[in-house]
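*Asks:* Can you look at this prediction? I've put the sequence above it.
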Amino acid sequence: MKKAENIIVGISIGDLNGIGGEVVLKTFEDARVLEFCTPVIFASSKAMAFLKTHFKSEINFNDINDINQVVFGRVNVLNCWNEPVKIEFGKEDFKIGEYAIKSLQEATKALKNNSIDVLVTAPINKHNIQSKDFNFPGHTDYLAQQLEGESLMLMVTENLRVGLLTDHVPVKDVAVKISADLIEQKINTVYETLLKDFKINRPKIAVLGINPHTGDNGVIGNEDDDIMRPTLKKIKDSGKLVFGPYAADSFFGSNNYKNFDAIIASYHDQGLIPFKTLSFGQGVNFTAGLNKIRTSPDHGTAYEIAGKGIADENSFKEAVFTALQIFKNRFDYEQLTSNSLKQAGKKL
């Protein structure tokens, strides 16, 4: 296991016209954070110098052109481009979107090559990143293509974890997308990530219904009776502690969520509205199920406050520390598994 300060956190800079640059600066202005990791910001020294001046940051960057030039214990900026970038806070700009994608692609390449240990992504604008060469709804879908595994959006805070059966899918398509295979796949992904990424030995998982009141015995749709219930019974019979489907409208208000290690919602807003209501500013988006670790804050570009110096960095800082904790937990899990296999081999 690496020393804490030698764990390299790659950071994709996101939309430079949003609050991403500000929350990155604020996070690493606290020198104590550098005792736990070494950050590498994938951007350009010119762009970061502009942000540093604008926000009156006292960070001294270590500018590098190659990942092998990283200096541990410093805030490194890896130049992904050299030309000047016109940053106009609060403005949606397709050129800025191109730089956000350059940063993400370079950071992802470094993650795949093990040149960085974890990736934390600053917010992007899902509209201005679209092009013929990049056609993904967001980070999660792109990373799912680039990295091995079955990706799942898992929103995480101290005592609450919410995963999604479907994420960036129009509401009209949700019921069509949900199948027995998808439910099994997503539950297995959540189960495995609770074991190895969060050190929960016997995970207890709740699943929310697809329809209001889980269909009211077919009065408001048949999907919960025809697909959800039989699939959950099959999974529970296999030995996993999986419960549901629960009616989503009362599940969080009744505090029932506190009885579970994770909750799986059927669609985006069903899970993220209660999650953000309960934890906004402290939550983290973790892409579970991949062979690499990626986290992000639970907010977007926030154009309306960009450049004003009032953005709250806590969610981004939590994303950094969550990535570090998961990195350590995975290492411990792999060591434990390896030792168990060795012991089993000796007995044979």
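*Replies:* Alright, I've got the coordinates. Since the structure is predicted, the reported quantities are computational estimates derived from the model, not experimental observations.
*Asks:* contacts, neighbours, all on C-alpha from now
*Replies:* Will do.
*Asks:* Do a quick rundown of the helices in the stretch 151-300 of the chain.
*Replies:* Assigned by DSSP state H, counting those that start in this stretch, the stretch 151-300 of the chain shows helices spanning 174-177, 180-196, 223, 229-237, 248-251, 268-279.
*Asks:* try it against this one:
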Amino acid sequence: MKNKFLFTCGDINGIGPEISLKLFRQLLKSKSSEHYIFICPANVFGYYQKLLKLNFPYKVISNPEESSTHQLNLLAMSDAGLKVGTPTKVSGRVAYESLLTAIRILKSKKASAVITAPTSKYSFELAGINYPGQTEILATECNTKNFLMMFLSRKMIAALATIHIPIKEVSRSLTVKLLRTKIQVLLESLINDLGIIEPKISILGLNPHAGEQGRIGDEENEKIIPAIKEFGKNVYGPFVPDAFFANHLYKNYDAVMGMYHDEVLIPFKMLNFNNGVNFTAGLPIIRTSPDHGTAFDIAGKGIADYTSILSAYRYARTISANRFKSEG
């Protein structure tokens, strides 16, 4: 189990299948004892294999336990209509079913981790799937309320207190309890998943100048500072976001937590445009993903960069090894 990794196809009309096959080409060059299971429609796999002119060995399987004889295995879904470069109802449904299949396999402890290819929120909507993203699907299917969206790289580790909600709802969503829970999940993940023994976490403010002692909003005084004080050590802030990044203070901490999506995603992606990794902390299963979207505009052209999904795979291996070590 510890050497078996799942990969979902993501939105089949985006770059997910392409970057996955490019990654497999790279991974199959090594004589590893690991096994890879790609959950994808067979016709989509064949389309991208032909597009990229790939001739690596693989086996089509119907059960994840069959994967022991080949390094690469295609867990074939039903053939699906391709409309490369365009989000569709079909592509949304396939992405969703691919993810659900991976979750079922992981919950039955038949694989170590899943690396999920990018999906489209619009495709999900077309397919009638009422989730803003894969993170929320994973949390629901794992019956986990205390989860956290993290972003991993060598330059910076970031986390979000709130995820896919409008800016106007951020303040109302923040509470001392929510922040305390998110910080605790982050601390535990840094220790157990990433092997950082005494992590130092920085917390950003919500308002300009981090509220300026209540002159520009009271969320820092009423919510953020009380949550930080409950930890006593390891957790610092709230920091003024623009000065924090302008002075490169993130280098002094093992992780930084922002109050809303773009507060940390803009600097994170500026630092890690091609190799950032999305990780869902707090789940009983391990999931990583490339930190980019479906890139419909370049889908099917054979020019997509697979660096980020390679990083996602490497972090999945690291997290899996750390969890296996702590459990063993």
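*Replies:* All right, it came through fine. Predicted model only: the values in this text are computed from it and were never measured.
*Asks:* Which of the helices of the stretch 151-300 of the first structure sits closest to residue 81 of the first structure?
*Replies:* Closest approach to residue 81 of the first structure among the helices of the stretch 151-300 of the first structure (C-alpha to C-alpha): helix 268-279, 34.6 Å.
*Asks:* Take the helices of the stretch 151-300 of the first structure and lay them out in TSV including mean neighbour count.
*Replies:* Listed next are the helices of the stretch 151-300 of the first structure as TSV, based on neighbours: other C-alpha atoms under 10 Å:
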stretch	mean neighbour count
helix 174-177	14
helix 180-196	19
helix 223	19
helix 229-237	16
helix 248-251	16
helix 268-279	17
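*Asks:* longest single helix anywhere in the second structure?
*Replies:* Across the second structure, the longest stretch assigned as helix under DSSP state H is helix 307-327.
*Asks:* what span of the first structure lines up against it?
*Replies:* Aligned by TM-score structural alignment, helix 307-327 of the second structure corresponds to residues 314-334 of the first structure.
*Asks:* Over to stretch 92-107 of the second structure?
*Replies:* So stretch 92-107 of the second structure is aligned with residues 97-112, judged by TM-score structural alignment.
*Asks:* what's stretch 283-299 of the first structure in contact with?
*Replies:* The contact list for stretch 283-299 of the first structure, computed with C-alpha atoms under 8 Å, 6 or more residues apart in numbering, reads 111-112, 117-123, 140, 144, 147-157, 189-190, 192-193, 276, 280-282, 315-316, 318-320, 322-323, 326-327.
*Asks:* in it, what's buried?
*Replies:* 283-290, 292-299 (16 or more other C-alpha atoms under 10 Å).
*Asks:* What about residue 108 of the second structure, how many residues nearby?
*Replies:* Around residue 108 of the second structure sit 8 other residues, with neighbours defined as other C-alpha atoms under 10 Å.
*Asks:* Quick check: the aligned partner of residue 77 of the first structure in the second structure vs residue 160 of the second structure, distance?
*Replies:* Mapped onto the second structure by TM-score structural alignment, residue 77 of the first structure lines up with residue 74. According to C-alpha to C-alpha, to the nearest Å, residue 74 of the second structure stands 34 Å off from residue 160 of the second structure.
*Asks:* before we move on, the earlier item: how close does the match of residue 77 of the first structure sit to residue 152 of the second structure?
*Replies:* With C-alpha to C-alpha as the criterion, residue 74 of the second structure and residue 152 of the second structure are 28 Å apart.
*Asks:* same thing with residue 47 of the second structure?
*Replies:* 31 Å.
*Asks:* These two: who's more crowded?
*Replies:* residue 152 (24 against 15).
*Asks:* mind listing what the more buried one touches?
*Replies:* Contact partners of residue 152 of the second structure, counting by C-alpha under 8 Å, 6+ apart, are 158, 276, 277, 278, 279.
*Asks:* That one maps to what in the first structure?
*Replies:* Taking TM-score structural alignment, residue 152 of the second structure has residue 156 as its aligned residue in the first structure.
*Asks:* Now for residue 328 of the second structure, how many residues are close by?
*Replies:* 6.
*Asks:* Find me the equivalent region of stretch 277-289 of the first structure in the second structure.
*Replies:* Mapped onto the second structure using TM-score structural alignment, stretch 277-289 of the first structure covers residues 270-282.
*Asks:* Tell me the spacing between residue 305 of the second structure and residue 15 of the second structure.
*Replies:* In this view, residue 305 of the second structure and residue 15 of the second structure are 9 Å apart by C-alpha to C-alpha.
*Asks:* With neighbour numbers in mind, choose between those two.
*Replies:* Taking neighbours as other C-alpha under 10 Å, residue 305 of the second structure and residue 15 compare with residue 15 leading, 31 against 15.
*Asks:* how about the more buried one, what's its partner in the first structure?
*Replies:* Using TM-score structural alignment, residue 15 of the second structure lines up with residue 19 in the first structure.
*Asks:* Count the neighbours of the closest residue to residue 236 of the first structure other than its chain neighbours for me.
*Replies:* Leaving out its chain neighbours, the residue that sits closest to residue 236 of the first structure by C-alpha to C-alpha, 6 or more residues apart in numbering is residue 242, at 5.5 Å. As a burial measure, residue 242 of the first structure scores 23 neighbours (other C-alpha under 10 Å).
*Asks:* what's the matching residue for residue 242 of the first structure over in the second structure?
*Replies:* Match for residue 242 of the first structure (TM-score structural alignment): residue 235.
*Asks:* Touching, its match and residue 204? I think so.
*Replies:* No - the pair residue 235 of the second structure and residue 204 does not pass the contact test of C-alpha atoms under 8 Å, sitting 10.9 Å apart.
*Asks:* Residue 46 is in contact with residue 84 of the first structure, correct?
*Replies:* Yes - with contact defined as C-alpha under 8 Å, residue 84 of the first structure reaches residue 46; the gap is 6.4 Å.
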